[in-house]
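Colleague: Prediction below, plus the sequence it came from.
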Amino acid sequence: MRRAGIGPVLALWALSVAPMAYAQGAGDRPQDGLSPGTVQLPFVTLDDGRLFSGSRYGQALLAELEAEQKTLAAENREIEADLAQRERQLTDRRPTLAPEEFRSLANSFNSDVEDHRNAQKSKERAIYQRHDEARLRFRDVANQVLAQVMRERGALAIIAEEAIVLGFREIDITDAAIARMDELIGDGADLPRPTDPVEPPVPPAP
């Protein structure tokens, strides 16, 4: 037995999730689509975060994000090492250079450092933007799967698991949703994906 009690947050979730789920094909009366032997439950609960991290599709998206982050981190280390070497070389040359020549070289180096920093920050923003868009695609796909599970359970709405104060474990559909996602979607490799990478907007020149 788990915690129960429905408050304003729970009610808001029910109003926002149920119409979205039924729009994906669960518009018939829920009891008409009940699986044999299934007890109708007016509300079911879902751990949205566990659905994402526990499903093969969500895990594939997380692995993709981690791979991109590691690639960017390796690139950052390579750039930092190159800039550190250039800085040492410039410092070593300083005694042999005229002040104006050294100042010009130092300004050029500082400009390169700033350009690299801005470029890498733009790449990082693009990575997280792609991941955010992937999360939205995951939500769209998950809503269709959740609509199926709702119809089979005769549920009217899905409630956020954290909104429950006390309740029976049987009302939670997270494991069932993960299993259905894995069955129907797998790791998402066969789903349509954006063909063009997301590029960060270029700020206007000052």
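Modeller: Received the coordinates, thanks.
Colleague: CA only for contacts and neighbour counts going forward, please
Modeller: Noted.
Colleague: residues contacting the closest residue to D47 other than its chain neighbours?
Modeller: Excluding the flanking residues, the one nearest D47 by CA to CA, 6 or more residues apart in numbering is E161, at 5.2 Å. Contacts for E161 were tallied using CA atoms under 8 Å, 6 or more residues apart in numbering; they are 45-47, 172.
Colleague: can you put these in JSON lines and add secondary structure and distance to E78?
Modeller: Listed next are the contacts of E161 as JSON lines, based on DSSP: H, G, I helix; E, B strand; the rest coil; distance: CA to CA, whole Å:
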{"residue": "T45", "secondary structure": "strand", "distance to E78": "47"}
{"residue": "L46", "secondary structure": "strand", "distance to E78": "43"}
{"residue": "D47", "secondary structure": "coil", "distance to E78": "40"}
{"residue": "D172", "secondary structure": "strand", "distance to E78": "48"}
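Colleague: Mind putting the residues you listed into a markdown table with distance to R2 and neighbour count?
Modeller: Compiled in a markdown table, the contacts of E161 are given as follows (distance: CA to CA, whole Å; neighbours: other CA atoms under 10 Å):
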| residue | distance to R2 | neighbour count |
| --- | --- | --- |
| T45 | 11 | 22 |
| L46 | 13 | 21 |
| D47 | 13 | 16 |
| D172 | 10 | 20 |
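Colleague: one more structure, for comparison:
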Amino acid sequence: MAAVSVAMPAMAQPLNPQTAPQQVEPQLRSPILTLDTERLYAESLFGQDVRIEYDRQGEALAAQNRQIEADLTAEEQSLTEARAAMEPTDFRAAADAFDAKVQQIRIEQDAKQEDLQDILTRGREQFLVLVTQDLIGLMAETGAAVILDRRSVFLSAGVVDVTDEAIERVNDGYRARRDAAQGANAPASGN
């Protein structure tokens, strides 16, 4: 019993700092990498450009909808005021024509809203096509055989997540393609 009480205080003492193992970030690279695809898209220049265009067109559509609403409200008010001076059959015809106009406008504006949503859908599809080569290059540099979407991975070491590297690589590639396209569209300097 005495031996146990002597051993316990020794175990409770902190380790000598010279003998404590150093905490070092693991340098593990795996043939399987993870990537936060949502973050990659949202933080990429391409994804941000798509979002800016979506917001710009969305604001324009909202302004157009507000103007249409104001115009239709005024037209409805005018029709309501004219009702007293109109024959019932004439008013019914005018009211039906107004209702048909409202329904047609609603169909047109709904189609514009769907087109607006398509900007996001097409943007994501184009993004995946554009970044494929960038991600293949990242895989080659790291010796990876596969990149998985981080959302489908239950548990992994943080060092296999290459989202930050992918964002940087994708942005570099996007800048180069954008600059090349702008250079090709620039007017030639005259001789």
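Modeller: Sure thing, it's come through. Remember, predicted model here, so these are calculated numbers, not experimental data.
Colleague: what do we get in the second structure for the residue nearest to D47 of the first structure?
Modeller: The criterion is TM-score structural alignment: under it, E161 of the first structure has R150 as its aligned partner in the second structure.
Colleague: The longest helix that the second structure contains vs the first structure, average offset?
Modeller: The helix spanning the most residues in the second structure, taking DSSP state H as the definition, is helix 88-142. Superposed on the first structure, helix 88-142 of the second structure shows a mean distance of 1.0 Å to its aligned residues (mean CA distance after the TM-score superposition for the first structure).
Colleague: for that helix, packing partners?
Modeller: helix 45-82, helix 163-185 (3 or more CA pairs under 8 Å, 6 or more residues apart in numbering; DSSP states H and E).
Colleague: Adding mean neighbour count and distance to A10 of the second structure, write these out as a markdown table.
Modeller: Shown next, in a markdown table, are those (neighbours: other CA atoms under 10 Å; distance: least, CA to CA, whole Å):
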| stretch | mean neighbour count | distance to A10 of the second structure |
| --- | --- | --- |
| helix 45-82 | 14 | 58 |
| helix 163-185 | 15 | 45 |
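Colleague: Indicate which one of these is closest to V146 of the second structure.
Modeller: When those are ranked by proximity to V146 of the second structure, the top entry is helix 163-185, at 13.7 Å, counting by CA to CA.
Colleague: Check which helices and strands the closest one sits against.
Modeller: Here helix 163-185 of the second structure touches strand 32-35, helix 37-43, helix 45-82, helix 88-142, going by 3+ CA pairs under 8 Å, 6+ apart.
Colleague: which residues sit in contact with the residue most central in space within the first structure?
Modeller: In the first structure, the residue lying closest to the centroid (CA atoms, centre = their mean) is R135, at 3.9 Å. For R135 of the first structure, no residue meets the contact criterion (CA under 8 Å, 6+ apart).
Colleague: quick one: it from Y128 of the first structure, how far?
Modeller: The spacing between R135 of the first structure and Y128 of the first structure, counted by CA to CA, to the nearest Å, is 10 Å.
Colleague: Next: G58 of the first structure.
Modeller: Using CA to CA, G58 of the first structure is found at 15 Å from Y128 of the first structure.
Colleague: Go ahead and confirm A145 of the second structure touches P31.
Modeller: Yes: the pair A145 of the second structure / P31 is scored as a contact, 5.0 Å apart, by CA atoms under 8 Å.
Colleague: ok, E170 of the first structure - how many residues close by?
Modeller: When neighbours are defined as other CA atoms under 10 Å, E170 of the first structure has 11 of them.
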